[in-house]
Structures are given as C-alpha cells and as structure tokens.
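Visitor: Predicted structure and sequence below. I'll ask about it afterward.
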Amino acid sequence: MAKYSEKASEKVEESMHETKEGKLKSGSGKKVTSKKQAIAIGLSEARKEGAKVPKKKD
C-alpha cells in the first residue's frame, strides 16, 4: 500500500469532515457525496501543497 505523509492524511481527514457536513464542493460547484471523491479531493489539495503523495493513476 502507498505511504502518505502526515499532511496528506490531515487533508483527507479534513475533506471527509467537510463532506459529512455537506460543505465540500467539487470543481463544478456541486456538493460532494461520495467518500472516494472526498478522498481524491483531499489528496489533490495535499499534492498542491507539496505533501508526499503518490502520483495519480492514469
């Protein structure tokens, strides 16, 4: 399994929390309801901040 940094884990946890509250939105502005999508958004944000996150699968 891939190793994620502490910062990446925090971002994913934060995005999951926002999803449960109904505050997380996707790029198109719609509410995120799927856990997988929330995790993907969290990892993407962590990647942008320079955290250690494995590359996206093609």
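Guide: Thanks, I have the structure now. Numbering: from 1, shown residues only.
Visitor: from here on, contacts and neighbour counts on C-alpha atoms
Guide: Will do.
Visitor: In space, not sequence, find me the middle residue of this protein.
Guide: Taking CA atoms, centre = their mean, the centroid of the chain lies closest to residue 42, which sits 1.3 Å from it.
Visitor: What are the buried residues along the strand or helix carrying that residue?
Guide: Remark: residue 42 resides in helix 35-48, with elements defined by DSSP states H and E. Within helix 35-48, the residues that count as buried by 16 or more other CA atoms under 10 Å are 38-39, 41-47.
Visitor: next, the one to line up against it:
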Amino acid sequence: MAKYSKKASDKVGEVMHEFKEGKLKSSSGDKVTSRKQAIAIGISEAKEEGMKVPKKAKQAAPKKAAAKKAAPKKAAKKAAAKK
C-alpha cells in the first residue's frame, strides 16, 4: 500500500488545524464545514507542493451481465382465405 510522505502528513495536519479553528476556506471562498473536504484540501495542497502523495485508487469497472440472446420472433400465421 502506498504511503504519504511525512511532509504531506504534516501539511494535512496544518490544514486540519485551520479547519478546527474555523479559518479554512475552499477555493470559492466559502468556509469549509466538512472534515472530508478539509482532508482533501490538505492532500491537494501537498500535491501542488510536490510532496509524495499516492495516486487516487481506480475503481474496478462493474462487470457487465452476459447479454441474453432473444429468441427469434416467429411471424404470425396468416389465416387461409376461405372459399
């Protein structure tokens, strides 16, 4: 499992400290209220500064169900004309 560098961990710690003091702002200028968002901001800032941060895990593509072949449709029999 990939690990974050010590400096990256420290950066996230600094950002969390700002978050707890209520001073952390998002890029739009609004106050950050979510803990997850604060961590994401810290990781993003660490990446920008060139610190070792593992790549985002790729999600496996959902398995496609085997396509069912539809039975060929049979043409309706025409009624024979009565004489």
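Guide: Cool, got the structure. Quick caveat: nothing in here was measured; it's all calculated off a predicted structure.
Visitor: Please state their TM-score.
Guide: After superposition, the two chains reach a TM-score (TM-score structural alignment, normalised by the length of structure 1) of 0.89; 58 aligned residues with a CA RMSD of 1.4 Å.
Visitor: I'd like the buried residues of helix 35-48 of structure 1 as JSON lines, with distance to residue 56 of structure 1 appended.
Guide: JSON lines is the format used below for the buried residues of helix 35-48 of structure 1 (distance: CA to CA, whole Å):
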{"residue": "38", "distance to residue 56 of structure 1": "15"}
{"residue": "39", "distance to residue 56 of structure 1": "12"}
{"residue": "41", "distance to residue 56 of structure 1": "12"}
{"residue": "42", "distance to residue 56 of structure 1": "13"}
{"residue": "43", "distance to residue 56 of structure 1": "9"}
{"residue": "44", "distance to residue 56 of structure 1": "9"}
{"residue": "45", "distance to residue 56 of structure 1": "13"}
{"residue": "46", "distance to residue 56 of structure 1": "12"}
{"residue": "47", "distance to residue 56 of structure 1": "10"}
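Visitor: So which of those residues is the closest to residue 3 of structure 1?
Guide: Set against residue 3 of structure 1, the nearest of these by CA to CA is residue 43 (12.1 Å).
Visitor: Return the residues in contact with the closest one.
Guide: 8, 11-12, 53 (CA atoms under 8 Å, 6 or more residues apart in numbering).
Visitor: Show the buried residues in the residues you listed.
Guide: Neighbour counting with 16+ other CA under 10 Å marks 8, 11-12, 53 as buried within these.
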